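Trainee: For reference, the sequence and a predicted model appear below.
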Amino acid sequence: MLEVTGPEAAAYLDAHLTCRVAEDAHGALLAPKGTLLGLVRLERAAEGFRVFSEQAAVRQALERGRVGWMVELTPFEHHEPPMSDLERVERGIPALGRDIDERTLPAEAGLVGTLVRTDKGMYPGMQTVLRQQRSGTVHRALRRLALDAPVPEGAEVHDEAGVLGTIGTAVVHPTRGPLALALLRSRAVPGTRVRIAEVSGIVEP
């Protein structure tokens, strides 16, 4: 992805990412309106930091934002095996482009307080995060579903009132059976019974 070096490397990343680079290994980068541009992983480098992300928008935003900063951004090639879908679903970790997208707010994805801090200096999109946190209004939420049978990704999820959302990543756990992540309307609280076509399921805590 990008190696960020120079005397202002830490300050530059702190001003753009949702995490504290001196403390956190994972974070995100938001659009000015507060939606997700991408998730990132950080590593210390000899003269700065390495920023890993699967989203090209992250590199593009960081390159645009370097004007006026005493930093150097150097692309590098890195190939590491991604976390398996099964592990992600077990841990409730969304994949951008499958479970969430560039229209998703951090609160909807359950990232506020973990990958998206509200106890640090300002970064792009933070005002939206704080405003939503103060209002307590979240219209959608990422949920894990326990299902009676496997379902296809992209299938609609319904409750008795209508459509809740669509299935994101769907897996079959070796002991727990079919599971899936889905970004659903906020009325789908834990314990809600849902259906996907003829398959029944329940929203997990």
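Mentor: On my side now, so go ahead.
Trainee: rest of the way, CA atoms for contacts and neighbours
Mentor: Will do.
Trainee: which residues touch stretch 115-124?
Mentor: For stretch 115-124, contacts defined as Cα atoms under 8 Å, 6 or more residues apart in numbering pick out 14-20, 26-34, 106, 112, 126, 129-130.
Trainee: From the residues you listed, list the buried ones, please.
Mentor: Burial by neighbour count, 16 or more other Cα atoms under 10 Å: within the contacts of stretch 115-124 this picks out 14-20, 26-31, 34, 106, 112, 126, 129-130.
Trainee: take a look at this one as well, against the first:
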Amino acid sequence: MAAALQLRDRSDAGKLAVSGPDAAAFLQALLTADLAGLAPGSGTATALLAPKGQVRALGRVLAVERGYLLHCERPALEGLFRGLWSGRVGWRVEIHKLTLQQGLVTVLGDDAAQRLGLSLPAGAPEHAHVATDLDGIPVRAVRSWAGVDLVVRADRVAALLEAVAARPACGACDEGSWTALRVAAGRLAYGCDAGEASLPAELALGEATVATGKGLYPGLQTVLRQQRSGTIHRRVCRVHAARALLAPGDELVAGGAGADRAGAGARVVGAVTSACAFDALAIVRTGAEGPLVHRETGTPVAVTPIDEARPSL
């Protein structure tokens, strides 16, 4: 029996459109992903960096017939828009905010698009997308890590939610369930797991998201310097605590279970950024010695560095 469909309204996500004769070259010069050859109907995860390499935004870019659509978690929107807006001088481009004009609904499941009858091919790669309709409602269906994202006009969000919810055994995906899926998948949410002080190497962003073999873009020198030196002071990790409930902001300390949680003998080496029950994502200092302990309870935790992380949107 197929698993029940679940849906989550993510309409507060940031949305921008970039168009104009220079749109492709403009984004190639500012974003970290290599957009060369990105054809309409395809997309990629990407980032926008500050000149010194800090991550100003994480998100995805989709190539459409008349330009590009950019989506990001809401906390990343201001940094993304300001970075593009300030860099537009000399380029023949137009940048439009679409956050309030469009909604975004995620339907969970690898086969969600097919079960909804959408014209997105089975086995399509992440970020593949197509303009289609669901029960007569025009949508852009985007293959996502969690299932399929449906981008729709803001005034049709309610109708879209109703149409999806009418499917047999369909229910809502609450915040806890969504966080659990995101943590298990190693998907980073900007504003939780990443922010303006983060560096790409600390977030384990791979070549597909932060390319080093294309032309110059803001922050590339820092990316290359860290790559050459191998000097990474912090790293995003998965954390599991067998006997303690984890929460964002919880501290991880080195010194073993005998360390005094109040401070004596304990050295803070990391902090939880996203959590659901016994599992979490955390930013942890590299080279932390000995077993790590959840400071709030004194419980030992298992910490595993993530080989390659990607944005949650």
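Mentor: All right, it came through fine. Since we're looking at a predicted model, the values are computed, not measured.
Trainee: ok, back up a step: give me the subset of the buried ones among the contacts of stretch 115-124 of structure 1 lying in strands.
Mentor: Of these, the ones assigned to strands by DSSP state E are 26-30.
Trainee: and those residues, which two are the farthest apart?
Mentor: Distance extremes for those: the farthest pair is H26 and L30 at 13.6 Å, using Cα to Cα.
Trainee: Next one: G162 of structure 1 from R185 of structure 1, what distance?
Mentor: According to Cα to Cα, to the nearest Å, G162 of structure 1 stands 10 Å off from R185 of structure 1.
Trainee: which one of those two has more residues nearby?
Mentor: Neighbour tally, G162 of structure 1 and R185, criterion other Cα atoms under 10 Å: the higher count belongs to R185, 18 against 10.
Trainee: Map the more buried one across to structure 2 for me.
Mentor: Using TM-score structural alignment, the partner of R185 of structure 1 in structure 2 is R285.
Trainee: And V51 of structure 1, what's its match in structure 2?
Mentor: In structure 2, the residue paired with V51 of structure 1 is L70, using TM-score structural alignment.
Trainee: Now for its match: which residues touch it?
Mentor: Applying Cα under 8 Å, 6+ apart to L70 of structure 2 gives the contacts 14-18, 59-62.
Trainee: now do 7 Å
Mentor: Residues counted as contacts of L70 of structure 2 (Cα atoms under 7 Å, 6 or more residues apart in numbering) are 15-17, 60-62.
Trainee: before we move on, what about A277 of structure 2?
Mentor: A277 of structure 2 sits next to 245-246 when contact means Cα under 7 Å, 6+ apart.
Trainee: how much space between it and A241 of structure 2?
Mentor: A277 of structure 2 is 9 Å from A241 of structure 2, where distance means Cα to Cα.
Trainee: now do V148 of structure 2
Mentor: Plainly put, V148 of structure 2 is 31 Å away from A241 of structure 2 if you go by Cα to Cα.
Trainee: Of the two, give the one with the bigger neighbour count.
Mentor: Taking neighbours as other Cα under 10 Å, V148 of structure 2 and A241 compare with V148 leading, 29 against 18.
Trainee: is it true that the more buried one lies in a helix?
Mentor: No - checked against DSSP: H, G, I helix; E, B strand; the rest coil, V148 of structure 2 lies outside a helix; its state is strand.
Trainee: right, and it touches V107 too?
Mentor: Yes - judged on Cα atoms under 7 Å, V148 of structure 2 makes contact with V107 at a distance of 5.4 Å.
Trainee: Select the longest strand from structure 1.
Mentor: Counting residues, the longest strand in structure 1 under DSSP E turns out to be strand 162-173.
Trainee: Off-centre distance for the helix ranked longest in structure 2?
Mentor: The helix that spans the most residues within structure 2, counting by DSSP state H, is helix 74-86. Its chain's average C-alpha position is 15 Å from that of helix 74-86 of structure 2, according to Cα atoms, centre = their mean, to the nearest Å.
Trainee: Now do that helix: which elements does it pack against?
Mentor: Under the contact definition 3 or more Cα pairs under 7 Å, 6 or more residues apart in numbering; DSSP states H and E, helix 74-86 of structure 2 sits against strand 55-64.
Trainee: Measure the mean distance from the strand it packs on to structure 1 post-superposition.
Mentor: With mean Cα distance after the TM-score superposition for structure 1, strand 55-64 of structure 2 departs from structure 1 by a mean of 1.1 Å once superposed.
Trainee: Give me the next element, helix or strand, following that strand.
Mentor: The helix or strand immediately downstream of strand 55-64 of structure 2 is strand 67-72, counting by DSSP states H and E.
Trainee: Do a quick rundown of the helices in structure 2.
Mentor: Ranges of helices in structure 2, per DSSP H, are 23-30, 74-86, 112-115, 157-165, 175-185, 220-229.
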